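Trainee: kindly return the folded structure for what I paste below:
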Amino acid sequence: MKRLVSLSIILFCLIGHTQNLAQLYKKVSSAVVVINVESVAPDGEGSSFQMALAASQGSGVLVNSEGLIWTAAHVIQSAESITVDFLDGDSYPAEVIASNPMSDVAIIKVSGTFELKEKKIATIGDSDKVEIGEDIFVIGAPHGFKQSLSRGILSGRYIPDKLSNDFEQIEFLQTDAAINPGNSGGPLYNMKGEVIGIASSIYTTSGGFDGIGFVAPSNSVKNLMDSSNGPWTGMETLLLNEELTRILNVPQKSGLLVISISSKGSAGKLGLRGGYIPAVINGNQLLLGGDIIMEVAGIKFEDKNSRSLIKQKLASYKTGDLIPIVILRNGQIGAAQFQKQ
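Mentor: Below is the predicted model of the structure:
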């Protein structure tokens, strides 16, 4: 009899947990959006290529009644145009408000008048309080399959270099919930239905999902909302390692390679140029031929902490100040200035 009672309790708990997740999905799913992005990319091969608009998708989550949406920085970083699609069928153009590529978090906003209707606004949780082993779930549009749910646990916390030179923590949460292309920017929820992170990237040896996904903590996005230090440059970049520096003949220890760029971001307005030559180096797909930023505000790119030092230096400038920048373009070094916004 005791065994039957125990089995009944286990079955009841399993059924209750499944129903709870189904109820949570219904409660929160209308806050999740599909983000459609158009950006400029090379089309064709060899000397016959031309630059054309290319479409891509990501996900995001609605965080207020005015149409503010959280997503991943890499989803929108070089966007020429953005539209967001809601579960109720509404579709809106959107613009970038702020972006922090180092933490891979960004904030976009619906352009024009936004109608909330029956859409739910996401509840934001405290990512510092989530514990390893907790049940979580992710909603997004993997490979274009909209409003797809995957579940798992919080597998760990990952802080690559503990503290950077300006004592800024760059933290990511790790999960075994399935994350695939199109999930990027989508919300990670705890079992209270609170957003505790934004899907960022995966670690893979197969090219598909291998059970190791990384998520930017919700507190990182809250910090971006509370600060004015996340202007949208509108460019996707790569910090060059020693090998790439040699290959590209950069006359210093490192540099920031401009891979792609939006004409609407501050970098595009400055006249910086993105890449146009597709290449694969050490398994990484890149666009070469773009500008290489060698120095900003008198600080050279030398290692992975250079960006933190530059960020710290930029904070000392006042709005309207001109900031010097040194660029390597087609083998020639040139100088320019941009105005702090």
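Trainee: all contacts plus neighbour counts: C-alpha atoms, from now on.
Mentor: Fine.
Trainee: show me the helices in the stretch 1-150 of the chain, by range?
Mentor: Under the criterion DSSP state H, counting those that start in this stretch, the stretch 1-150 of the chain contains helices at 2-28, 73-76.
Trainee: most tightly surrounded among the ones you listed?
Mentor: helix 73-76 (a mean of 27; mean count of other Cα atoms under 10 Å).
Trainee: dump the helices of the stretch 1-150 of the chain to a markdown table, plus distance to G207.
Mentor: Shown next, in a markdown table, are the helices of the stretch 1-150 of the chain (distance: least, Cα to Cα, whole Å):
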| stretch | distance to G207 |
| --- | --- |
| helix 2-28 | 28 |
| helix 73-76 | 18 |
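Trainee: closest to Y189 out of these?
Mentor: Smallest distance to Y189 across the helices of the stretch 1-150 of the chain (Cα to Cα): 9.2 Å, for helix 2-28.
Trainee: so the residue nearest to the spatial centre of the chain versus I261, what's the distance?
Mentor: Using Cα atoms, centre = their mean, the residue of the chain that lies closest to the mean C-alpha position is A72, 2.3 Å off. To I261, A72 is 16 Å away according to Cα to Cα, to the nearest Å.
Trainee: excluding covalently adjacent residues, which one is nearest to I299?
Mentor: Ranked by Cα to Cα, 6 or more residues apart in numbering and with sequence neighbours excluded, the top spatial neighbour of I299 is I310, at 6.3 Å.
Trainee: what helix or strand is the one you found located in?
Mentor: Per DSSP states H and E: I310 is located in helix 306-314.
Trainee: could you also give me the structure for this next sequence, so I can compare it with the first?
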Amino acid sequence: MRRITTMRLSMGLLMLIVASTAAPAAGNAPRDMITPAALYDLAENATVEILVDGRLDGSGWFASADGLVVTAGHVVVGRTDHRIEIISPAAGRKIAKFVAIDRGHDLALLRVEKDDKPFPFLKVADAMPAPGQDVWLFAAANFRHKLMLRGSVARRNSTYEYFSNNRQYTNVYHVSAPSPPGTSGGCWLDQRGRVVGNQSAFMTVNGAGAGIAMLSPPGAIAHLIQSQKTVATTTTQCAFEELWTQPVGYIANYPPGSAGLVPVLIQAEGAAAKAGLSDQMIITAVDDQLVAYVDELLTVLRRKKPGDKVTFTVLKLDGSGQAQITIELEALDATRN
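Mentor: Below you'll find the model as predicted:
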């Protein structure tokens, strides 16, 4: 599988790459687009750095004037009972209380005590910009404070990525951009200064960054801010890989033209293991709906609730033909990995 790295900070070698930034042509600019310098000022005032037990462990931003703060779920999951603080140009250093989490989108909501003055906050956009549009990440990167990094939207629709270190699927958008460790929870802004995503993870190949950032969708961010309630997320407690990504020798075990999903990283005593799923079969349908792509399967699963049952049609490697396996979906633990 591709390695997906969620960004809990660690010190190490850092390669600095200088990139030029050319301003977009004025004739193509939206009327309410603000300059990159003004965008920086807006983000600097409304963003925070997250401390867990006194250590800088991620980034975040004010989502309301009364102290709601958004960060990445993996920054605080498993540590919601620890001392969590924010540092902000507007608020100084304050204790932050855990409010809610959405593990399916790697989002967490915190709250800090209100000041006499309202906190500067960022508004959430209705949708992700079109592919190729510029977006900016504002965050602390590898203990470097107040950095603004430029990227471009790399995909029209959101997709599902399996974060192996958190053992979960997360629904994300892809952006072509650097996203170093420490930027987790940072806000991605469009040219109008609206939040279009929350930094979640980045792709690595053989341990090196591949230049693809992954961010939580704006709709999920807006929902968590509005509801202020933890979102239950279903899981089969395994991952899936598309058949055509497997070695040729493995693919040859199935009839020509076969398509489906191979269960992998099956957790011992998890829902998938208990039901009998293994990597010696491919899933060809879920609830009688044909599936060949991971997104097709995860879209069905995420429409269900923990405790619901789902039926996989599988084709076994041993030549015994098709079978059906029913799994009772579990809930991702909201407090630990």
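Trainee: neighbours of the residue nearest to I299 of structure 1, how many?
Mentor: Neighbour count of I310 of structure 1, defined by other Cα atoms under 10 Å: 18.
Trainee: how about the strands in the stretch 151-300 of structure 1?
Mentor: Secondary structure of the stretch 151-300 of structure 1 (DSSP state E, counting those that start in this stretch): strands at 172-175, 187-190, 194-202, 213-217, 235-239, 256-261, 277-281, 284-288, 292-296, 299-300.
Trainee: what lines up with A98 of structure 1 in structure 2?
Mentor: Alignment note (TM-score structural alignment): A98 of structure 1 maps to A100 of structure 2.
Trainee: how many other residues sit next to its match?
Mentor: 22.
Trainee: which ones are touching it?
Mentor: Shown in contact with A100 of structure 2 (Cα atoms under 8 Å, 6 or more residues apart in numbering): 108-110, 224, 228-231.
Trainee: how close does it sit to K229 of structure 2?
Mentor: 5 Å.
Trainee: can you check which of the helices of the stretch 1-150 of structure 1 gets nearest to I247 of structure 1?
Mentor: Taking Cα to Cα, helix 73-76 is the member of these nearest to I247 of structure 1, at 25.1 Å.
Trainee: contacts for the closest one?
Mentor: The contact list for helix 73-76 of structure 1, computed with Cα under 8 Å, 6+ apart, reads 37, 57-58, 82, 96, 99-101, 104-106, 184-185, 236.
Trainee: among those, who's most crowded?
Mentor: Within these, most neighbours by other Cα under 10 Å means G185, with 36 neighbours.
Trainee: show me what contacts that one?
Mentor: G185 of structure 1 makes contacts with 58-61, 70-73, 75, 105, 140, 198-200, as judged by Cα under 8 Å, 6+ apart.
Trainee: and the strands of the stretch 151-300 of structure 1 as TSV, adding distance to Q19 of structure 1?
Mentor: Shown next, in TSV, are the strands of the stretch 151-300 of structure 1 (distance: least, Cα to Cα, whole Å):
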stretch	distance to Q19 of structure 1
strand 172-175	22
strand 187-190	15
strand 194-202	17
strand 213-217	25
strand 235-239	42
strand 256-261	45
strand 277-281	46
strand 284-288	42
strand 292-296	53
strand 299-300	55
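Trainee: closest to D90 of structure 1 out of those strands?
Mentor: Comparing those by Cα to Cα, strand 187-190 comes nearest, at 19.3 Å.
Trainee: what about that closest one, how far off from structure 2?
Mentor: Aligned to structure 2 and superposed, strand 187-190 of structure 1 gives a mean residue distance of 0.3 Å (mean Cα distance after the TM-score superposition for structure 1).
Trainee: give me the contact list for that strand.
Mentor: If you take Cα under 8 Å, 6+ apart as the criterion, strand 187-190 of structure 1 is touched by 32, 60-61, 130, 134-140, 195-199, 215.
Trainee: quick check: that strand aligns to which part of structure 2?
Mentor: Strand 187-190 of structure 1 maps onto residues 187-190 of structure 2, going by TM-score structural alignment.
Trainee: any buried residues in that stretch, and which?
Mentor: Across stretch 187-190 of structure 2, burial judged by 16 or more other Cα atoms under 10 Å covers 187-190.
Trainee: who's in contact with the residue nearest to R151 of structure 1 when sequence neighbours are not counted?
Mentor: In space, and not counting its chain neighbours, R151 of structure 1 is closest to F137: 4.1 Å by Cα to Cα, 6+ apart. Residues in contact with F137 of structure 1, defined by Cα under 8 Å, 6+ apart, are 149-153, 177, 188-191.
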